[in-house]
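**Q** quick check, what structure comes out for this input:
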Amino acid sequence: MVAIPKTQTAATVPKLGGGVVFKHDYPVPQPGHNEILAKILYSGVCQSDLHTQAGTAMSADGSYIRNVKLPHVGGHEGIGRIVALGPGVTEDIKIGSYVGVPFIARVCRRCNYCLAAKEQYCAKQLNHLHHRDGSFQEYIVIGADYLAVLPDDIDPVVMGPILCAGVTTYKAVKNANVKAGDSVVVVGAGGGLGHLAVQYALAQGAIVYGVDGGAEKGEFLKSYGIHGYIDFTNTPDVVAKVKELTNGGADAAIVVANNQKAYAQAAEMLTIGGTLNCVGLPPDKVYLQTTVATIALRALNITGNLVGSLKECLEAVEFVRRGVVKPKVVVRPFEDLPKIYEELVRGEVLGRIVLKIAKDE
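**A** Alright, predicted model coming up:
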């Protein structure tokens, strides 16, 4: 029997924009009916965590998200082990199993989106970013009805980022209709989202090009087998270079960077009938600078996606479990979270940073 403490360490945000405050006497929640308690081992750090705690996360209508539980505990790329079961949990869920702490916490399971396996758009969904305490704490309660039980042979160190960054980019590749032989440009390719988008596209047999800044990111991406790298810091015309490399334009462009410049000319990179998939969420109102005539006359497709379904999440996990996709992670102490947010703002993070939450594992 695992000893469960009454209090724990949690990275709290007392008010949006007020910074992170570590609380060492934060209550350990108790699992209620049909809920489990998990001990968090590791958690990835996402740009969405950064913007939510800063009060700069954007909603679908372009306004800032203010409906955030306070004190806020972020984290939606967590990996833990089940340490306790609440009443009513079915026998197939076992103590000791690995579980994920993804973006989505609960869904209604009855609306048209849930019934169509698009539950990430459920109007009644609750998530670990805005409504429920996330994985920046030592223990977490999760509903058993929407539980990401993971295989026993996963590597918990690398798997956390797949629960958000991984499934989001896997879904982006699917929504961009990427097929074997297609040319795909990933804008922001060297970051936590980007290096996964590159690999999921390569896994489909695509010809993949990365756009990012600096020689270090270029060498990093070449280690995954990309077919070309465009360094925007020394390329006068990125669009022209993309067209040169792809013989007229890419079949798909996946933008994972979260700034205006990344989106300014993204659609111009595409060939006729090409698809632009929007992933990165800038912390301001940002618009595509492409005329309607261009979209219509060149038959362009504009798509986007919000993470993915639980099934798609587990599909994304399987690519990593089988070694087809290999996340680049750097493990850092839990207490480094404020520093990591600063590094994300400065664009200094290569791959994904993962926090070691559990002290004794």
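**Q** when you work out contacts or count neighbours from here on, use the C-alpha atoms and nothing else.
**A** Fine.
**Q** my guess is Q289 contacts Q260. True?
**A** No: contact criterion Cα atoms under 8 Å: Q289 and Q260 do not qualify, at 9.8 Å.
**Q** who has more neighbours out of these two?
**A** A count of neighbours by other Cα atoms under 10 Å puts Q260 above the other of Q289 and Q260, at 17 against 13.
**Q** my guess is the more buried one contacts V286. True?
**A** Yes: contact status for Q260 versus V286: in contact at 6.0 Å, counting by Cα under 8 Å.
**Q** in three-state terms, label the residue nearest to R321 when sequence neighbours are not counted for me.
**A** Once flanking residues are discounted, R321 sits nearest to I154: 5.9 Å by Cα to Cα, 6 or more residues apart in numbering. Following DSSP: H, G, I helix; E, B strand; the rest coil, the label given to I154 is coil.
**Q** how close does the closest residue to R109 other than its chain neighbours get to D182?
**A** In space, and not counting its chain neighbours, R109 is closest to L115: 6.6 Å by Cα to Cα, 6+ apart. Distance from L115 to D182, counting by Cα to Cα, to the nearest Å: 32 Å.
**Q** one more, for comparison:
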Amino acid sequence: MSNKVPEQMKAQVLEAYNKPYTLTDLPVPEISSDDDILVKVDAAGYCHTDAVLAAGQMKPNPPAFPHIGSHEFAGTVVAVPKTPSAAAKSYPVGTRVGVPRRGYHVCGTCFECRDPNNDYEGFSNFCGKGLSNGLSKHGGFEYAVVDARQVALLPASMSAVDAAPLMCAGVTIYRALKRCRLSSGQRVGIVGAGGGLGHLGLQFAEAMGLRITGVDAADGPLQLAKSLGTKATIVDARSTPAGDVVKEIGKADGVQDPANMGLDAVIILPESQASFDYGCKLLKNHGLCVVVSFPENGFNVSARDLVFRDISVVGTLLGNNSDLQEMVSFASKHNVKAVSKTFALKQLNDLVDEYNKGGGGKLVVDMAI
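**A** Purely as a prediction, here's the structure:
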């Protein structure tokens, strides 16, 4: 069942909202289902949703305290059930896996779980009763029990530090780009292009053959977006009105009709109304706005855009397990990597301080430090 798994682990826990993490000794979690596998985490990312949860804004399912965070991590399987399910058999001890947040112990009976297109019969990571690693259950700050049906096999060439950010930021922006339903040569915009999701999105979109407009409104993220070396046009929303961007796109495309100038689709990553409005202004008529962020008070949508410009607005979350594995393979093939800064587990509060500076990219706990 196991490979010399210790009884105790070091874990970073939240003991209350708006408090620093506390490094403490806790029992290593135990397998409780034939679908479970125990993962020794090698690297764990810190995501915007971790900050939202720590601030007490994760509704309607707040965690129980003390709570172990991180919902994007990568590690090595160190224990499997005595009678493993078919899924658990696919990840024997020693297998390297990446783990996203959704899909732990789903109900198996709701309409989502019964969807015949699911990766596993009776399993959907959209199940409303399934738990989320690092959110509604303990996450990856250091050992974690996860559902074998929710993980991705990692290629040997991909390090844990590179894999961890892909498990939330990577699969989320990859799924958002797929929701745009664009063909090579079409135009996509990424608002929030220098953030954790955005800078990965620039790389994915370029590898997909899309023409990209990246938008941000802070010096650090803008510098990061420009440093990636993609062919994306990077726009500072503080100094360049959306209308000017649209006109430049029209000139480049040789388009005279203002209604047909602009982007085919735009992805909204920041949680500000200004970002949403800016992104929608970049769209040509019949364009698609894909919303990833979820501000507590929502977004105000222009009915005029919906009715007179035929703009469509859709939301997106994590994809299914097939999307996850497809994304990992795509990232490996095209060398898509997060620009990351690493910290030791004991430095997690320093990582949070760095996150709050808003410098862009990804922050990762490397358990080897």
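**Q** so what number do they get for TM-score?
**A** After superposition, the two chains reach a TM-score of 0.89 (TM-score structural alignment, normalised by the length of structure 1), with 346 aligned residues with a Cα RMSD of 2.1 Å.
**Q** follow-up on the earlier one: now do the same for the residue nearest to R321 of structure 1: its match in structure 2.
**A** By TM-score structural alignment, I154 of structure 1 lines up with M158 in structure 2.
**Q** how about A267 of structure 1?
**A** Residue pairing (TM-score structural alignment): A267 of structure 1 is matched to C280 of structure 2.
**Q** neighbours of that match, how many?
**A** Look at C280 of structure 2: counted by other Cα under 10 Å, it has 27 neighbours.
**Q** and the helix or strand hosting it, what's buried?
**A** According to DSSP states H and E, C280 of structure 2 maps onto helix 273-281. Neighbour counts over helix 273-281 of structure 2 (16 or more other Cα atoms under 10 Å) mark S275, F276, D277, Y278, G279, C280, K281 as buried.
**Q** swap in stretch 290-306 of structure 2?
**A** Judged by neighbour count using 16+ other Cα under 10 Å, the buried positions of stretch 290-306 of structure 2 are V290, V291, V292, S293, F299, D305.
**Q** packing partners of the helix or strand that contains K241 of structure 1?
**A** Element membership for K241 of structure 1 (DSSP H and E) is helix 238-245. With contacts taken as 3 or more Cα pairs under 8 Å, 6 or more residues apart in numbering; DSSP states H and E, helix 238-245 of structure 1 sits against strand 228-231.
**Q** which bit of structure 2 covers the strand it packs on?
**A** Going by TM-score structural alignment: strand 228-231 of structure 1 matches residues 233-236.
**Q** give me the mean distance between that stretch and structure 1.
**A** Stretch 233-236 of structure 2, aligned to structure 1 and superposed, deviates on average by 1.0 Å (mean Cα distance after the TM-score superposition for structure 1).
**Q** at which residues are the helices of the stretch 1-150 of structure 1 located?
**A** Assigned by DSSP state H, counting those that start in this stretch, the helices in the stretch 1-150 of structure 1 fall at 47-54, 112-115.
**Q** nearest to R332 of structure 1, out of those helices?
**A** Among those, the nearest to R332 of structure 1 by Cα to Cα is helix 47-54 (16.2 Å).
**Q** what's the closest one packed up against?
**A** For helix 47-54 of structure 1, the elements it packs on are helix 337-345, judged by 3+ Cα pairs under 8 Å, 6+ apart.
**Q** in the helix it packs on, what's buried?
**A** Residues L337, I340, Y341, L344 are the ones in helix 337-345 of structure 1 that count as buried (16+ other Cα under 10 Å).
**Q** returning to what we had before: neighbour-wise, which of L115 and D182 of structure 1 wins?
**A** Shown here are L115 of structure 1 and D182; by other Cα under 10 Å, D182 has more neighbours (20 against 12).
**Q** to which residue of structure 2 is that one aligned?
**A** So, by TM-score structural alignment, D182 of structure 1 is matched to Q186.
**Q** help me confirm that its match comes into contact with L210.
**A** Yes: because the distance of 5.5 Å satisfies Cα under 8 Å, Q186 of structure 2 is recorded as touching L210.
**Q** now do the contacts for the aligned partner of K137 of structure 2 in structure 1.
**A** Aligned counterpart of K137 of structure 2 in structure 1: R132 (TM-score structural alignment). By Cα atoms under 8 Å, 6 or more residues apart in numbering, the contact set of R132 of structure 1 is K69, V73, A105, L126.
**Q** just these now: which is nearest G308 of structure 1?
**A** A105 (12.8 Å).
**Q** how near is that closest one to T233 of structure 1?
**A** A105 of structure 1 is 40 Å from T233 of structure 1, where distance means Cα to Cα.
**Q** more neighbours, these two?
**A** Neighbours were tallied for A105 of structure 1 and for T233 using other Cα under 10 Å; the higher tally belongs to A105 (25 against 12).
**Q** what's the burial count for the closest residue to that one other than its chain neighbours?
**A** Once flanking residues are discounted, A105 of structure 1 sits nearest to N127: 4.5 Å by Cα to Cα, 6+ apart. A count of neighbours around N127 of structure 1, defined by other Cα under 10 Å, yields 19.
**Q** and if you look at A169 of structure 2?
**A** Using other Cα under 10 Å, the number of residues around A169 of structure 2 comes to 26.
**Q** now check structure 1 for the residue matching it.
**A** The equivalent of A169 of structure 2 in structure 1 is A165 (alignment by TM-score structural alignment).
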